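Novice: next come a sequence and a model predicted from it.
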Amino acid sequence: MDGKDVGSAVSDYWTFSSDNLVSGILPLITAVLAALLLVSLIRYRRLGGRGQGLSVEMGSASRSLRNADRDLRTLFDQSAIAVMLLDPTTKSVLYANETAMMAFGVRTEEQLTAEVMQKPDAWSPSPFSLLDFEETVFKTSRSGLQKFEWYFEPTGRHPVWLDSSLSIISYKSGQALMFTGVNITERKHAEKADHFRHKAMTSMANDNGLHVTLDHLAAMAESRMPGAYCGVMVHDGERARLRWVGGRSLPEPFREAMDDLPVAFGAASSGTAVFIRGRVVSRDVRTDDRWERHRDDAEWAGLRACWSEPVIGSSGELLGTFDVYHKEPWTPGDDDIDALTDPIAITSLAIERHLSKSQLEHMVLSEQMVRRISTDLLTLGPEETDQGITSTCRALGDFYRADRVFLCQFEDASQQVWVSHEWAGEGFGSLCPDIARKYPVIPSSLNKVFEGKPSVIFSAEQEIPPQLEFLKELLTLKGQQSVLLVRVHRGDRMSGILGIQMTSAVNPWTPQRAQTAELMANLFGSALNRNQLLHSLTYQAVHDQLTGLYNRHKIESFMDQEVARCTRYGSTFSVIIFDLDNFKSINDRYGHNEGDAVLSGVSVLVGQGIRESEIAGRWGGEEFLIILPETSLDSAVPVADRLRGSIESHRFSIPEPVTISVGVAAFRPGDTPHEIIQRADAALYSAKESGRNCVKQSF
């Protein structure tokens, strides 16, 4: 078999074998393919089921997400917490619940975006400005949750404090900024009120001025009542006026206009509240007649309403008013009344404490004044007493803020009274221009007026009793004037009256004030009694007891003064010496009593015969000496002769004439008092040797 046959045989073999193999394997392949197809079909069905399940799950998840958004918004809408969702990029509001819109003073989310979130003027000053808020947003985007407090002032509404947070959340398949805020305004107001209460109590403890304490209390009330402007007025009982002391939130011109408000019905709300001792509410001052006089002042300050609550002390005395003003017509509610209860209570405590301190200071000042005046009055010399009493009257006038202070003295011998000392305040005329004028009075009858008490009070409505008729003529009490009259004693007898006149709508004479005046009256009595005693002792020391003329010791003192004056200024003076002729025989014949009567009669004639500037004295026994300043010898001789003639012509109690012998001498440069008197005495003896009853001069 050749090669072609072999090849053909092999080819035929493989062809036969292939055909047999294909026919053998083909069923197997078909079975495998069918199995694979079945498996694929099964897997396809399974994948189809799973895909359908996933589709259902995705739909369910989407529905759940939508439901969650809806449930979240429903939850936010019902929350008392302010919630806003903001676009992180534009800061526009995606959502805001009702609480948030109320807090920011808007009605819609669009308004919140346009009128607040994108409007810088709508925000409060730093650190609560829009720029500050955007800085917080930036921090949130970078670091996550931020917590902070926020303050906002909605237009036309009270300010709001929020305890806030800012965070990032998923919202509508994206991200949003979530702002939450819890309203802590009430807590902030309470904290602020506590702050001012603490400052007020600290101010009282530190004895700061009353105005400082009342300023804090007014601010305390304002923090509890947003939109209110408060003031505190203090009652001046002596003048029946109200003084603005506390509260500085209202304009100063308005406070000045209301200051010194009278206590009277119709004197705005404050004056009326004190007058009726009750609450006064002026809902609209433009239509309230009580504001007629101050309506323009309130209009200028932009005020429309005023509520005045009287401040009453623990003993029921009126201390002032607590006033609450508003810029719109307004009436207080129960919450407002409750809010003012605590400030009013502390205000009452502060004013009472201030008044107690003032009374204590008044007592100290009164004691100091009495001590000082008593020292002054009881150490004055006789010639200084009148001026000292007048100065004391002025000091009393300043101390009491009185209209006038006067002192009346009684003269027992003549049963008369006169105004001896007086001080009058500005605008008040003299009580008695003619201080020498005297009025009849019976001191003993005044006991019925005083009824055994040291002092009495009369007002313009009271009739001054007949026993004080002279005061009825001098004092004309009008309106709100009153006078306190205090008895002045010298020893155990009434010797005068101290009067203090004041103007006040209420009785200013508290027991303490009356007691101080009574003590001063006692000091006046002691000073006058001392002055009288000093005058008596001084008089006795320098006057002759029988004749009342200066004694020899005092005349010698005058002589020394005249010689010194004439030596210094080159002037002159003259001396007259005389004695009674035959005086010993008068004593021997008519007795010493008649002799003393003659000496007293001669001294009266001497006093009547000389000028005020001339000095007369008893030189010794029946001898008298007269000093004539600025008088030459030629001028002195006629004076001596006139005196001699008047004595000679006078009819004494004895049945015979009395005559005198007179000697006259004048000062010469270089003279001593002794030398002048020696020359005058020599002239006197010359007159006696010349037959008595004549005048001789020394050359």
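Specialist: Cool, the structure landed.

Novice: all contacts plus neighbour counts: C-alpha atoms, from now on.
Specialist: OK.

Novice: now the helices for the stretch 401-550 of the chain?
Specialist: Applying DSSP state H, counting those that start in this stretch to the stretch 401-550 of the chain gives helices spanning 446-450, 469-474, 511-542.

Novice: second one coming, line it up with the first:
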Amino acid sequence: MSEALTESLMSAWPAVALCLVLTLALARQRVNLAKSERATAKVSNKFSQAAENLQRLQRDIEHMVRELPFCALLVERDTGLVTCVSRYAEEHRLGMPDDVKDLRLESIFQGRHPDLLPGIRARLATGIRGRVELHDRVPMRPGTTDGQAIEVAASLAPVGSRVLVTLRWKDEPGARPMTRAKRDNSVIRSILNESNVVRGLEKAVELLHAREHAGHGVGFCVSLLDSRSRTLRAIWSRGLEGRMQQSLNTIPVIFGYAPNSTAALLSKAVQVDKTAFRDSFSFDELEMERLGEWTSFPITSSAGEVLGTFDLFVFDGVRFDVSPDAISNFLFVASVLLERHQALSTIVNQARADRLIKRIGEKLLSADAGRELEVLYHCIDDLQAHAELASGRVGLIFCDEAGGLAQTGTLFEAGARMGEGRQWLTEQFHRLATSSGPVTRDGGEGAELPELVSLTAGEDSAIQAFAESLPIRPETRQAVWSVFPMASGGHLEGLLLFADTPAVTSEQNALLSTVAPIFASHLVRTRLLRELERRAHHDPLTGLYNRGHIEEKLKAEVERSLRYRNTLSVILFDIDHFKQINDTYGHDVGDEVLQAVARRVERSLRSVDRVGRWGGEEFLVILAETGKDSALLVAENLRRTVAEGEYGLPSPVTVSVGVAQFRSSDGTGSLVKRADQALYRAKQNGRNQVAEG
């Protein structure tokens, strides 16, 4: 009865395996669908970000136009609606109406400019590709006909979907300073669409009206704040050379180190002379014997974030005066250029990160069976090579097949192994989460895991203790760490680690927090596939190969022996009086005996030998490249190993063994049949012995 039940259960395994495969395929389809939905959401977010960037750029342009020191207007190409007017035009109202809301060109000119308005209309209708100049003469005092008139000139320049219109009244009392304003207007207009920061700053220096001074006792420098390394990097300079220029290339943002680093931290201008510099600052690279004064201005974004600094150097014996308006104009233009540069860099970096994430996801999804971990190692290498993470070290800890821990990545020393398991890893992560402050818990099944994206604490004792328990490179022990849990269903699959100096940036954390769930899904999928394969190929009671898989192995060995003329032998053995053990002590004891015999036999064989449960209490051993004489020795050793075992029974447990060597005329069936006949003879001759077939 028990043998029939066992055979019935074993025959049902292919159907169970098929069900598991179909379930896995359905789960994978759902995963792919979820990935498609996330990709669609990501594209939607990018469009939203692009729209926000466009709106912010339009606001910056309008802000710039508002601050222009002359009469300027932004006009819609299609409707002629005036969307922005400079503050100068509103305050002086040179031909402007009292109500500047819902303003149109007709309201501004009010019929007093007979040639100007039709010309502007015609240009707007035909399209403007470059700068256009129009001229007219209007009464000096609107509404009079005393014959006194002045010339007015309109300059039109395209700015996106709008047109910048500037008006200049020549020979008007109080309008003579417009000559300098005209130059500033031209400079600012030329910078509006400039994407190269250095070229833009070369043009913007004209706003300081210091061309004749640059290089002759006066120097300028613009530095960009690198939030990752907390340094100021010089990206443009004028009038500086040699040692002074080199010393400004990289300056750490430390209070009191230099005027520009202090200005960046305080977000306000810092001005020092030679004496104050020596008394207040530790930066001693500059030739301060020649430098008379150093003024540093922070360059801030529209949101108030410090983007960098503008430094003005005046040397001994030189008198240089620059107006606050000129400084303000330069700082505003520099802010627009740096903010645009930062936005473009963010877009480019995000595009690179998106390509990396897509490439990693495709690699992991298309990994061949048996190569899942190898592909995972390659993906970690790709992650480390990404520009955003190249300054630090990446590491991955995960649970392997045997239940222990494995690791990969440049964070770890080559060849090191970890002997702990999943429980230790979960406890360590909980300890880290607790030390980092309050955490929330998920509601999933299994052990509760903190819903944390990252943990960063360079000097935290818990992280230091965790680092010391890992085989990491010594130089990373004092770095700042980010730890990302890779969890599924409340169970920790592993940890994604990143260490960098002096800090881990938000961009690095954002990239790694996106990749961590992808790695977690891959580890879960790999574990489920291997579990499915194990159940399909192994006997659930003994853990040995089941009948179907050991037959496949035997068929492959027979084909190899025929092709290469290698020797091959098989051993077929079963437990003596096993039915009596079941009847006397129960099936639970019988199962324990089967498990114990399987373990002892498996340990006694070579790593290249294969053993499987043939049926009931029968087992088959495949001895590749083994002749009959050697096979008999192995069989005798197997018989003795089983007989010497302790099974908790009053009587010994023994096996009868049949051995058969492969012949060229054999198939798998005939080979096993001869071993079975030898086994039968061993039983007939008294059991607990080896017979040759």
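Specialist: Ah, there it is. Note that the coordinates shown come from a computational prediction; the quantities given were computed from them, not determined experimentally.

Novice: TM value for the aligned chains?
Specialist: The TM-score (TM-score structural alignment, normalised by the length of the second structure) is 0.63; 496 aligned residues with a CA RMSD of 3.9 Å.

Novice: follow-up on the earlier one: out of the helices of the stretch 401-550 of the first structure, nearest to residue 218 of the first structure?
Specialist: Evaluated with CA to CA, the helices of the stretch 401-550 of the first structure place helix 511-542 nearest to residue 218 of the first structure, the distance being 33.1 Å.

Novice: what comes up buried for that closest one?
Specialist: 514, 516-531, 539, 542 (16 or more other CA atoms under 10 Å).

Novice: okay, the angle between the helix or strand following it and helix 511-542?
Specialist: Remark: after helix 511-542 of the first structure, the chain's next helix or strand is helix 552-569, criterion DSSP states H and E. Helix 552-569 of the first structure runs at 90 degrees relative to helix 511-542, counting by axes from the mean of the first three to the mean of the last three CA atoms, to 10 degrees.

Novice: so what secondary structure elements neighbour helix 552-569 of the first structure?
Specialist: strand 615-620, strand 623-629, helix 673-689 (3 or more CA pairs under 8 Å, 6 or more residues apart in numbering; DSSP states H and E).

Novice: let's have these in JSON lines, adding mean neighbour count.
Specialist: Formatted as JSON lines, those follow (neighbours: other CA atoms under 10 Å):
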{"stretch": "strand 615-620", "mean neighbour count": "22"}
{"stretch": "strand 623-629", "mean neighbour count": "22"}
{"stretch": "helix 673-689", "mean neighbour count": "20"}
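
Novice: same list, those, but as JSON lines with distance to residue 431 of the first structure please.
Specialist: Listed next are these as JSON lines, based on distance: least, CA to CA, whole Å:
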{"stretch": "strand 615-620", "distance to residue 431 of the first structure": "36"}
{"stretch": "strand 623-629", "distance to residue 431 of the first structure": "39"}
{"stretch": "helix 673-689", "distance to residue 431 of the first structure": "49"}
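
Novice: residue 475 of the first structure: which of the ones you listed is closest?
Specialist: Counting by CA to CA, residue 475 of the first structure lies closest to strand 615-620 out of those; the figure is 42.2 Å.

Novice: so the closest one matches what in the second structure?
Specialist: Aligning strand 615-620 of the first structure against the second structure (TM-score structural alignment) gives residues 610-615.

Novice: average distance between the matching stretch and the first structure?
Specialist: For stretch 610-615 of the second structure, the mean deviation from the first structure after alignment is 1.2 Å (mean CA distance after the TM-score superposition for the first structure).

Novice: neighbouring contacts of that stretch?
Specialist: 7, 539, 542, 544-547, 550, 553, 602, 619-623 (CA atoms under 8 Å, 6 or more residues apart in numbering).

Novice: out of these, which is nearest to residue 415 of the second structure?
Specialist: Proximity of the contacts of stretch 610-615 of the second structure to residue 415 of the second structure (CA to CA) peaks at residue 602, which lies at 28.6 Å.

Novice: quick one: closest of the helices of the stretch 401-550 of the first structure to residue 291 of the first structure.
Specialist: Smallest distance to residue 291 of the first structure across the helices of the stretch 401-550 of the first structure (CA to CA): 36.4 Å, for helix 511-542.

Novice: now the end-to-end length of stretch 451-458 of the second structure.
Specialist: Length of stretch 451-458 of the second structure, first residue to last, CA to CA, to the nearest Å: 21 Å.

Novice: chain center to that stretch, what's the gap?
Specialist: Mean C-alpha position of stretch 451-458 of the second structure versus that of the full chain (CA atoms, centre = their mean, to the nearest Å) differs by 15 Å.

Novice: what stretch of the second structure does the helix ranked longest in the first structure fall on?
Specialist: If you go by DSSP state H, the first structure has its longest helix at helix 3-77. The counterpart of helix 3-77 of the first structure in the second structure, using TM-score structural alignment, is absent.
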